[in-house]
Structures are given as C-alpha cells and as structure tokens.
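# Dropping the sequence and predicted coords here.
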Amino acid sequence: MKHASALLLSLLFSSPLAAQDTTALMGFTKAHAAEELQREKQFDQTLKAENLRQWMQRMAAEPHHVGSAYDKDNAEWMAKQFKSWGYDTKIETYQVLFPSPKVRVLEMVEPTKFTASLAEPALAEDATSGQTDAQLPTYNAYSTDGDVTAELVFVNYGVPDDYEKLEEAGIDVKGKIVIAKYYGSWRGIKPKLAAEKGAIGCLIYSDPQDDGYFQGDVYPKGAFKSEYGVQRGSVMDMPLYPGDPLTPGYAATKKAKRLDRSQAETLTKIPVLPISYHDAQPLLEALQGPVAPEKWRGALPFTYHIGPGPVKVHLKLEFNWDQKEIYNVIATMKGSEFPDQWVLRGNHHDAWVNGAADPVSGMVALMEEARAVSELAKTGWKPKRTIVYCGWDAEETGLIGSTEWVEDHAAELQQKAVAYINTDGNSRGFLFMGGSHTLEAFCAQIAGDVQDPQKKVSVLQRRKAFDIVNGGGREKYKGFTISALGSGSDYTPFLQHLGIASLNLGYGGEGSGGEYHSIYDSYDHYRRFKDPEFAYGIALAETAGRATLRLANADLLPFEFDHFYKTMAEYLKEVMETADKMRKEADGLQANLKEHLYELAADPNEPLYQPKAPQPVPYLNFAPLQNALTTLETNAKQLEALLKTDLLPAQKRTQLNALLYHAERQLVREEGLPRRPWFRHQIYAPGFYTGYGVKTLPGVREAIEQGDWQEAQEQIDFLARVFTEYNAYLEKMLTAGK
C-alpha cells in the first residue's frame, strides 16, 4: 500500500479527481452566471495577503479579552475600517456577566507538599508573551467559587464512558476532586459530569500525548504545547443555553431584568481549574490505586494510576463576578432589489489572550473579504440582497455577543435572514465545512471554484483526496459532504435557536499546534507555524466570499433538498441501528462487563464487583418517521426538477425565494428539545454530554442513548410530525412553482 502522502498526491492529480464540474452555477440563469463568475474573478484579484498580515499584527498586539481596553479598541478600529469602505456601520453593546479570577490556589497536601505554579512563562522568541499586566490568568470562566480539600481521582477524559468504567471497578468519585485530560469532549462537560457523580472539585490538564511533546517539538522550537502551556476556556453549561447566564432567552441590554447569580443554571456546581502538564505531573505521579487502563494512559513518564489517594489536594478559587460591556461590530451594505433579505457573515474578534489564530486569523479574512466586496461596489455594482458583516464580541466566554444580538433582533431575523456564514480561527491545509444540508450541493460547487494555494488544484479536489485517504479508500468515498453543526462558534444562535440556514467553514489539518487559548497564541507563533504567507487566509476569503456573493446575488436561492433527504435518511438509519445494537448488547452484557472489570482490576485475584443487571431494550416504532421520510424523498425529487433557474420566470423565482429561505425555520419548534427549550432545531444540536459535538435528530438520539424508552418513542412521534409539516411546506413550494 502506498504511503499516505504519496497516495494523496496521486489522488490529487489523477484524472477522476481532476475533472472540472461543468454544470451551471447554482442559483443563476446562464446569462447571470457568466456575470457572477467574472465578478468573482475581480473579487479574487482585489484580495491582498499583506492586509491580513498587517491587521493581525495590529489586532493581536495586546490581549483583548472581554472587558479589556484593547477589546473595545479593536472593535472601534474595525468599525472605522468598515465605514471607510462604505458600509453603514455601528457598534451594538450589551452588558454581560464576566467573571475573572482573584484567588487561585492548587496544592497537594498529602502525601507530600506541592504548590502548582498556575503560570505560563514569557519567552524571548514570543514578543507578546510577556504582557503579564494585561493577560488574563489561567482559569476556567464560569467556574463557581470554592474552597475544597479531598482525595484525587484520575478520570481519563471525564466523559460518561469513563465514569461507567470507574463504577464497574467500584471506584466512587463522591466527595473527591477529579483530574481529567483535555480532549474527549468539550471542557464544560467535565465539571458538569463530575458534579453529577458527586465530586466536589475538578482539574483539567493537557496531557502531552494529546497536546505536547508526544505530537512534536514544543514551543518555541516547534508548534506544540510546552509543559507550562495552559488552555483557558469557558465551562458554562452551553448545552442548556449559550449567551449571558443571567438573561436566558432574551438580550442583555442595560435595562434587562437579570437573574440572581444563584439562579443561573449554566454556572458550574463545583470549582474547576485548568492546569499545565508541568503542574499535573506531581499529582498524577503520586496517585496509587488501580493502574489505569491502557487507553487512559498518557505520555508523562510514569505509570498512570486512578486513585483515590494517597494524593489529597486543596483547591481554592474566588472570582470577581462583574458586569462587562461587549461590542458587536455590524456593517451593512444594502441590497438593490431585495433589501429585506439579509445574507449574514460573521466571525468573532475577542480572544482569551492575544488570539492571533483564534480568532484574528478568521476575522482579518472576513475584513479583507468585506473590503474586496466594497471595491466591487465602487464599479457601480450592488448586491441584490443586503449583506451584513458581523464582528462578534464575547464568543470565547459562551457565544455571548452573537447570542445576545440574535435574541435582541430575533423577530427581524426570522423575517429577513436568508443564511448565516460563519468562520472562526483559520490555518492551512484542507477545507472543512459544516452546516445546513440544504446548502451541501452549493458548498461543493464553491469548493470546486477555489484554488488551493499549495497544490494548485481546487480545494474540492484536495478535500476529496483527503477524504479518500482517511476514509478507507475510493470504494468507501460517497462524495463531498458537509458535516452537521453542533456548537462551539457563533452559528449556534442563528441555526439552533432561530432556524436560519447556516454554514461554518475554515482551513486546517496542516497547522496543528498547542497554542490554543494560551499566551502563546500570538502573531509570532502564527507566522511560524500556522499560515506564514497568509495564503490560506486569502483562500478563506475567496471561499466565504463566494458563499456570501452568490447568496446575495442569486436569481434563485441555491437551496437543494435531495442532499437533505439523503442525510436525514442516514441519520434515521443511525438511530435505528443504535437501538438495535443496545438491544443486542443487553442480551450479553453480563459477560462483556466482566471482561471490562478484569481489565480495570488492580489485582485479578481479588473478587470482582458485580455489575448491575442489564435493563431490557424494547422495540421502538419508527414507522411514522420512515413514512415521513419516504414522502420527503418524493418531494425532494420533484423540487429538484422544479428548481431549474432558467426554466422559471422571474415572478416565480421571487415567490419561491421567499419560501426557500424560510424552509429551515420549519424544522424549529417553540418548545425546543427536552429539558433545554432554548435549542429549538429538531435536526441539529450540541449533545447534552458532548458540548461541541453534534447530536443529529437530538430528541430521539439522546433519549435512546440514555435508555429513556418512553421519551424515545414520544420523540420519534414528535419528529415525525415535524417532518410531516416540513413536507407540507415543500408541497407549498411545489405549488408556488407551477
């Protein structure tokens, strides 16, 4: 078998992948397609990598977290640029809860004494790393205050499966402090689960196996996390709701009624602190108890044990619970024909520290895109639909800037928003896209029209090669797809709260490193290891710019329903297979559990803990959902035949456009998901115990995974009604197009 890199090259330049797509430009008549492609050529020629470099150096020159002087300064500077390019620009402000640390103590009190440094040292090779007066300390935002002392237990990544294995081995974390590795899930899930299991404190560290010397040379020699690097980050329980914790579901304006902090559901129940692997090593090395399973072990130079004891640690945290003003930059170019149809394009501008990669690399690409669009406007061209560029604040702390703005403008957005296009941090390598599957074919065509700056083939061809190499070969390749969106960036309130069709895109895969949320996410690090020539920043502007321009200019909005149907059918197959698998596993669970217990037992000769008797898994009636999807297949095929741009008269296109961009709204329900009504979309949601990770058909899928069979059947029937009503809406489109 060929080496992966050699195989990748052969796939890139072999004829099956090099063939160009010669189909018409989605959403455009043939005459207007030629105009649009010429316009995009002008757009590309206007883009300048030097602008990205200069702007990054300026925006990442100082720490610019929420509440900092430089956060406001950056927002005002950005607004000035947009105004100079001719955009109607304003800064919209909100007042939100933002805790910052005033006391951080972590020490081992038994069996020996050790005090954690909780600090990242400045480096001579990193010009901004020594800005200690302006930097936020290493901490997790929205951790509760606490002063706790207890035995330590190592819980691997701190995800549900890890706690199942601990319970099987008879290890209880109740009354203990847990230490978990980063990765495996979003960080906020770790203290959430620990608290549910009875722990009284939580530590999170980056193991060098995942993020350190095991991956490559550490900074400053290489890109990866040194022993002192720490990942800051929010631990707000965002799967309940993102945004300001004190104003759930409504905007955090000056006059807004706020919850008492004790009523805020998204704050953690126990204190939680991130630490470096330098500070984690003495704690983990002194642990005893059972040897950790092989898959739990990291790359630190000792045998990993689970505990509890003899290690006992003292964790003390106190925070300043302040209200801080945040600054969203909103820049608008009014549409010439449909000013009340909005194409929204956003990226956040706040960072945990200097934030060159996250988020400035994406923000400067958006700004250069907006500048290039303004250059097109100077030629006399105007977009048919209104374009709105957004620079969000307080994304890092819990998607707060975008969420408060969406909640503030919800009624208008529900009427006017055509789509939202999101980017965040950017690197070099391959194009990754996620979003509403009615835009999947649209995304594929855009990817085919952008050239990869390194390989000089389309980014679609390069992504195909990547998928074939990493997906098991040509025979398993199913074509270009976009992923479903969970959470983790500013598309969440648009898609999952209001049902606005959304995309999230960026380049990556070849710019890995350990700078994330540390003081080393700097201009110096980015220029050395991420995208030195800003070539992929330009590629990002070209990609997102095409999405923005085509949606703004389309004769017929390029939504397509066959890809949507096929994806929904795949999701239904997955949840049905999950239920079947759980039923089969229940039949032989006793033997399987004993096998796992032998792996976990410290001494195989000791008596094993008896597993709980497996619960029976009933048969669920999926017929209502299957019937609804059969109808969806029929409607999707009929719409594919109908939505041929050149065959529809202009009046019909106008009528259909109004229906097309509201189609995603039909998948939203006011009552939301079980136990979390803020999340209204019935197809895409972040997992209750995964955080960023998506759960598709979430009401059904999570009920099955949790073994709540009554709720599972209720959600199957509920989702079937959602699809039935969605089909009625598609049939309304079919009637309008005749």
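Received it, and whenever you're ready, just let me know what you need.
# Please make it C-alpha for all contacts and neighbour counts, starting now.
Fine.
# Which parts of the stretch 1-150 of the chain are helices?
Taking DSSP state H, counting those that start in this stretch as the criterion, the stretch 1-150 of the chain carries its helices at 4-13, 15-18, 30-46, 49-59, 69-84.
# got these as JSON lines, with distance to Leu498 and mean neighbour count columns?
As requested, the helices of the stretch 1-150 of the chain are arranged in JSON lines below (distance: least, C-alpha to C-alpha, whole Å; neighbours: other C-alpha atoms under 10 Å):
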{"stretch": "helix 4-13", "distance to Leu498": "39", "mean neighbour count": "16"}
{"stretch": "helix 15-18", "distance to Leu498": "38", "mean neighbour count": "13"}
{"stretch": "helix 30-46", "distance to Leu498": "30", "mean neighbour count": "15"}
{"stretch": "helix 49-59", "distance to Leu498": "31", "mean neighbour count": "19"}
{"stretch": "helix 69-84", "distance to Leu498": "26", "mean neighbour count": "18"}
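# Next up, a structure to set beside the first:
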Amino acid sequence: MSIPYDEETQPLVPRGVTRRRDNSVASFLARGRSNTINSLKSGFETVKKHKNEFWLLIIGSLVLYLGFTLAFLPRTSLSRDFRRLHFSKLTKSEAFRIYVETLMKENKCQDHLSNYTSHIHWAGDAHALEYTINELSMLGFTPKLEEYHTWLNEPVKTEVTLWDQNHLLYNASMTEDYISEGEDNDSFKKVFGFHGFSANGTVRSEYVYCNYGTIEDYEHLLSHNVKLEGKIHVIRYGAIMKGIVVKNAETFGALGAILYTDSFDDGLITENNGYKPYPEGPARHESSIERGSVLLVDSVAGDPTTPEYSSKHKDVKRLNSSSNLPTIPSVPMSEREIAPLLKLLNGNGIQWETKGNVKGFQYFSGPSDAGVSCRIVNEQKYLTKEITNVVIEIPGILKEQEVIIGNHRDSWTSGGAGGPNSGSSILLEIARGFSALHQKGWKPLRTIKLISWDGGEQGMLGSTEYGEYHRESLSKGTVAYFNLDLGVIGSKLNIKANPLLNELIVRSSKRTLFKEDPEVTLYDYWKESSNATIDILGAGTDFAVFQNNLGIPSIDFSFDRDPKKDAVHQFHSSYDSFEWMKTFVDPDFSLHSTMAMFVGVSTLSLTENELLGFKTHEYMIEISKYYKTLYSNISEVFPNDEMIMTLKDNLVDLLELLTTHTTLDFDAMVDFVREQTQQDYPWWEWNKKLVILTRLISTNSKLRKLDRYFITDEGLKGRPFMKHSIFAPDKQTGYQGDVLPGLHEALLSENRQECIYWLETLLTQLDKISSLLTI
C-alpha cells in the first residue's frame, strides 16, 4: 500500500518540547485589551475635561481596533477552531507525543503480569478484579463496575482410567507436574484438566483414536469400517475449535471425548528436534494440559442460557438447554498421560498418515481390544456466578461517538501469562498513557472506553453480556472496537481486522517505534517479518459481539508465535506462566510496551482526527475477492438455474461498480474533505468552513453506518447470533474467519433456497451501500 508523506506516517520520536501558543488569537486580543486599559487610565484627567470628544474617540478607537484586529486575525482551520471552541488544551501532535513519552519513560507491564499470574483467577475472581480497580483508580480514573449473573461451571473432579475387564491398568492424575517459579514468584497451583461447559457424566467403553476430529477424519474412518458408535473418542487438538471437536464426536456416536495436545503440532520447537522442555528449554512440557471451553463459540458467544439478551439481573429468564452445548462428557489430557491408552491401539484399525510424538504410539485408529475399556468421570459444578466488567471512560468532545479497547482478565489456571494477561498488562499501560494526557487537561475528540472483561475464557461472557445489554447505544455510537487477548506470546506481529481499518493500522504502525529503536518502526519490522499482512477476523475472543453481532468494525492485536523460532505457548496450561514469559518470550517486556504504544497510537489516530480513518475501497476489494472464489462454485452446484445465474451475475456487476468507481470516488472525496478540514482560511470565509463542517458530518455519518448495513435480523442459518453477512467464524473449523459465510454455507449444503436468500440479501445490502457512498 502506497501512502503519501504526511505527519501521520512519521514515527513519534519524543522531542521533550511542547509547542508554544503565544501567538494564538486569544493572547493577541489579551495584549490589545491590556494596552487599551492602560491608555484609558493614563488619560483619565483629560477625559473629565473633554467628555464628548472622549466618547467620539472611544467609538473611533473601537472601530479602528476591531477593524485592525479582524484584518490581521490569523488564518485558522476548521480543525483548530473546533478544538478551541471546546477548550482543548493540547494539539493533536502534543497528545500523540505525550502518550508515547509516558510509556517510554517507564514500563510497568512486568509488575502487572506478575500480579495477575500470582494465583488461580477463574471467572469472577475477586483478587484480579481488585487489582484492576486499584491500578485504574491510582491513575486518576473512576472505574465503573458492571455486574452480570452468568451460568458457568467450575471443576469438582475429572478422572480417566484404563481397564482390562475389571482390572485397573492405569489411573491418570489429570494434573500437571509441579514446577517452582522461583522464591520471589512461586505461583504454581495445580488445577485439574477440565473443559468449560462440558456435560457431567460417567461413561465407560472401548475407545477409538479419531485424529483431529474433523468431518473428513470421521468420513475416512467410516470408509474403512472403523466402528465409532458407542465408543469413547480420543482426539488431538489443532485443526478445529474444541466445541466443534466435541460436537463432531457426539454426531458420530461418541459416549465421551478425550482431547489431548500432541507436541508434533508445535512445529520446529519440540523435544524430538533436540529442544529441552520447559522449564529448562522452550519446548512443551509433556504433562502440559490444554483446558478450554467446549461451548460452540463459532455459533454463539456469551451466557448460553440467555441467548441474544443480557444476564444483567439474577432472576433473568434462562433456557434449560441449548443446541450449542455438548451432551457428552469431555476432558483434556496431556501427551504423557494419554500415551498408556493410545499404545494399546497399535495394530488395530487403520494407521493414520499424520503421525505425532506420543511415545510408543504408532497412530492406529483402533478401536481397543474387546475387554479393554476407558472410563471417564466428569463432575462439574454448574452455578450462576456474578462476573464483573471494569469500565473507565474518558469523555470526548463528541460524546455520542466512542472507541472501545477491551481485554478479558480471567484465566483457567494460575498462569495465563500469554493469554490473556499479557493483554491485561498492556491494557493497564494504555490506561497509564491516557492518564498522563488526561492530567494535562486533554479531552479526546471522541470518547474512549477501556474495559476489562470478566468471564472471557468460558465463552466471552463479560463482553457479550455487555454488548447485549448496551446494544442500542453501541449500535448508534461505537465507532470501532480494539481487542487485546493473546497480547504477546511470540515475536510475530499478528493483526486481524475489518478491512475498513486497514489503512489506519498501517499508518499507526509507521508512527510506532519497534522496541523504542529510533531507527526501526513497527511497520518496518512487520513488513520484513510477514509482509505487513492483515488477516480477517475469526472467533474465540471478545470482538465477537462487536463485529459479528453488532457490525462494529474491530481489530484484534497480538504478537503471535512463530513456530519456526519462538518458544511453545502452552495454551491454557499452568505453564503459560510469568516465568515462561520472562525467560523465553519477552525478557525486558519491550514487546508489551511496543504493543501498548501501537494500540494507543491507533486509538488516538481514530479519536483525534475529525474525519474517521476508514477506507471503503479495501473493504469492497476484499468482498469481491472472496466472491470470485465462490462464483464458479455457484454454477457447479446449481447448473442451469436461471434465477441463481441472474442473481450471481447481478452481484458481480454491482461489485464491479463498487470496486472500480463508487468506493474509489468516495475515498477520494474523503481525502479531499480531510484536507479541507485542516486547511487554514481567513475569518471572512466562515461560510466555507460551514460547508466543510456539513460535509464532515455527512461523511462521518456514512462511514459509521457502512458496516451496520451488513447486519441481518435472522443471522446465519442455525447461528442467529452471527448476524454479519460478510464476516463470521468458519462453521467447519471455528478458529478461522469466513467471508460471505451465508452464501458459502448454502453452497456447501447445496441448499437452493438459502443460496437465493443470500444472493438477494447481499445484492440488497451492497445496493444500499452503493447509494450511501455515491457522491
């Protein structure tokens, strides 16, 4: 992307000097007023003698003074006039510089992360809540607490045993090995391996190994006559979301499911490749257990007993069951503890082509021999528990417009250093930067909210309940949502975003120094390491309610793991610890600081500019690109269907118009209005500024409406929470994002009526957008 030189693409290097404002209009008038008063005092005696002449002199002086003042008033832009009218004490450039200088002088991420990871902090944890409140209060903010009453589970007992007839062969511990975190921070607490929202129950049967548990894997097993019905299914993590894994197992007749992590999928950094395991080295510890939620978050987010409405009140009406919850028990296990079960499958069934690192296992499917069985005990305590979001607000000049930055603070264990508490630490650093501005009298143009969500791990509970409770105000006034979850788990900058925000991200990365190196911007590093790639949004974190349900353009920020060189992130295990972060990932916490600067600069770029930094052309190009991949499939699935052929060709024509003319013209007009907003005019051309103001308000209104136009009332088939017709989680994998999901799913299911519905819906929505953007 080629961006012309301007101030907003230059790195923010602290200068230590703020701009003087002695030559402002206010100071000029003040000096003139002072001189006039002194003259009046010195001529007081003369005034008494020549009263009439005095008044003529006064009137003449005033006329002359006003004429002189008006004639020599400095030229000003609409942008500067707007801020002066609202008594803004800092210029835009001063706001950026002070924010960056504040974070460069000190980095408190290490202290924050150490505190968050010092204890088990499940949803509703009081200590993490109190720490967050205290830190924000010390920065001068007044945190607002919003409580919700959500239905969730906490572990009582999980057990996996191996039997030969009535003889117990093996009893798994279901915990990880104890590792001391050192004298100063020995925070390791053992937590049973368990799943959020897993069904309670005790089951015992023969078992079968089902690879990654994808539909293709199950079809492969069935094609080789491997018996699946009535068995316990053992599945490795990695290809698809946990909830979909368990749902697939349930669909193919499983009584229960065991999910484990195979270190083979960690990439280069494994023991088999010569790396030592944690804590001696960067590879996975063989007792590491990946916990997580098995709620179908590809379909829904938030409290599953209150779909699409908030659990704000304790006595809210709740559903007794949900199709998004599993009906079979499931448990997670480590690579080491699953080995005794899997080794007994060798020679039975088919052998999978995809191998792994489980010791002694040759990756046969099974099932296990007659008489050899597995027993799962899953006992979870389900309860309605109060969770608390912590909200701070920095009111803006435009109170009806806001930008939200959010991160959830709860974790599955005493760990959570990478996910989510690196993001929690970064959120508090961003708050510190904004606090420094606020204390200097800064008032943002648009309101900024920083929110610490609760209950994120179970299924984005806090963020979704907030979104459902504040639906009307969010839909009306929220300009964008910025998400922090896996803030730092490696060295690879990983940005997922709505394409409307792509240019803003690139500009902000060019203004952010990488690890405070004045010679290297974050964009330089990003471009060199991954060609500055921006991916589409997927699922599994707190932007879901904003982007997928409300149509609020969102960004997910992180430094992700590079599997070729970075230490293994032992996701949702006790080894995702403070010591792991400090030893193997970000020893000086400079990546944390870089991310805090980047997100803060991105926020200021959106809140401090009168015109929203959205680009419509990139958005339509992205839609057109994905539609082209589906276009030929439509003909293949529905050949000779005249109605579908007409609709699909009409959609091609409309996208062609949008990408070659409408959005290019509109974005050019936006750039022109931005230039006019910043251009200086003499006072007597106030009418020109009025015209520019009208254009500014109209353009911003259109940009804010655009993504809302893609919201449908019904949502996707079987997934009513997912209301956005352009973006949704992929229904088959969950983690990845899907573009044009309704049309894509209609083609996969070969459903003619659904295909027609989505072609007509997209035509209607894009036609409205064409009208909206036509100049």
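Yep, that arrived. Just so it is clear, the structure is predicted and the values come from calculations on it, not from any experiment.
# Put together JSON lines for the helices of the stretch 1-150 of the first structure, with distance to Ala299 of the first structure on each row.
Shown next, in JSON lines, are these (distance: least, C-alpha to C-alpha, whole Å):
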{"stretch": "helix 4-13", "distance to Ala299 of the first structure": "25"}
{"stretch": "helix 15-18", "distance to Ala299 of the first structure": "40"}
{"stretch": "helix 30-46", "distance to Ala299 of the first structure": "45"}
{"stretch": "helix 49-59", "distance to Ala299 of the first structure": "34"}
{"stretch": "helix 69-84", "distance to Ala299 of the first structure": "37"}
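# So which of these is nearest Glu227 of the first structure?
Shortest distance between Glu227 of the first structure and these, using C-alpha to C-alpha, is found for helix 49-59: 26.5 Å.
# returning to what we had before: so for Met108 of the first structure, which of the helices of the stretch 1-150 of the first structure sits nearest?
helix 69-84 (36.6 Å).
# and that closest one, what other elements does it pack with?
On a contact count with 3 or more C-alpha pairs under 8 Å, 6 or more residues apart in numbering; DSSP states H and E, helix 69-84 of the first structure meets strand 88-110, strand 312-333, helix 361-377.
# Give me the helices and strands touching the helix or strand just after the shortest one, please.
The first helix or strand that comes after helix 361-377 of the first structure along the chain, using DSSP states H and E, is strand 385-392. For strand 385-392 of the first structure, the packing partners by 3+ C-alpha pairs under 8 Å, 6+ apart come out as strand 312-333, strand 338-348, helix 535-553.
# Helices of the stretch 601-750 of the second structure, start to end?
616-637, 642-657, 663-678, 686-706, 741-749.
# got a list of contacts for the longest one?
It refers to helix 616-637 of the second structure. 498-500, 502, 645, 648, 655-656, 658-659, 663-664, 666-667, 726, 739-740, 744, 747, 750 (C-alpha atoms under 8 Å, 6 or more residues apart in numbering).
# Which members of those residues are classed as buried?
By neighbour count, with 16 or more other C-alpha atoms under 10 Å, those hold 498-500, 502, 645, 648, 655, 658-659, 663-664, 666-667, 726, 739-740, 744, 747 as buried.
# picking that back up, between the helices and strands packed on helix 69-84 of the first structure, which gets nearest to Gln496 of the first structure?
When those are compared by C-alpha to C-alpha, strand 312-333 sits nearest Gln496 of the first structure, at 20.2 Å.
# Give me the angle between that closest one and helix 361-377.
Between the axes of strand 312-333 of the first structure and helix 361-377, defined by axes from the mean of the first three to the mean of the last three C-alpha atoms, to 10 degrees, the angle is 0 degrees.
# corresponding residues in the second structure for strand 312-333 of the first structure?
Matched against the second structure by TM-score structural alignment, strand 312-333 of the first structure falls on residues 373-394.
# show me where the stretch 201-350 of the first structure has strands.
201-205, 233-234, 272-275, 312-333, 338-348 (DSSP state E, counting those that start in this stretch).
# Find the nearest non-adjacent residue to the residue nearest the centre of the first structure, please.
By C-alpha atoms, centre = their mean, the first structure has its centre lying nearest to Gly488, at 3.1 Å. Nearest non-adjacent residue to Gly488 of the first structure, counting by C-alpha to C-alpha, 6 or more residues apart in numbering: Tyr692, 5.2 Å away.
# Repeat that for Arg204 of the second structure.
Spatially, and ignoring its direct neighbours in sequence, Arg204 of the second structure is nearest to Arg375 (4.1 Å; C-alpha to C-alpha, 6+ apart).
# Gln678 of the second structure now?
Ser77 (5.3 Å).
# Run a quick neighbour tally on the one you found.
17 (other C-alpha atoms under 10 Å).
# pretty sure it is in contact with Asp680, am I right?
Yes - applying C-alpha atoms under 8 Å, one finds Ser77 of the second structure in contact with Asp680, separated by 4.1 Å.
# so who does the aligned partner of the residue nearest to the centre of the first structure in the second structure touch?
Matched to the second structure by TM-score structural alignment, Gly488 of the first structure sits across from Gly540. Residues near Gly540 of the second structure by C-alpha under 8 Å, 6+ apart: Val297, Asp298, Gly459, Met460, Gly734, Tyr735.
# ok, back up a step: would you mind finding the most buried of the strands of the stretch 201-350 of the first structure?
Greatest average neighbour count among the strands of the stretch 201-350 of the first structure goes to strand 272-275 (a mean of 28), per mean count of other C-alpha atoms under 10 Å.
# now it, how far from the centre of its chain.
Computed by C-alpha atoms, centre = their mean, to the nearest Å, the chain-centroid distance of strand 272-275 of the first structure equals 21 Å.
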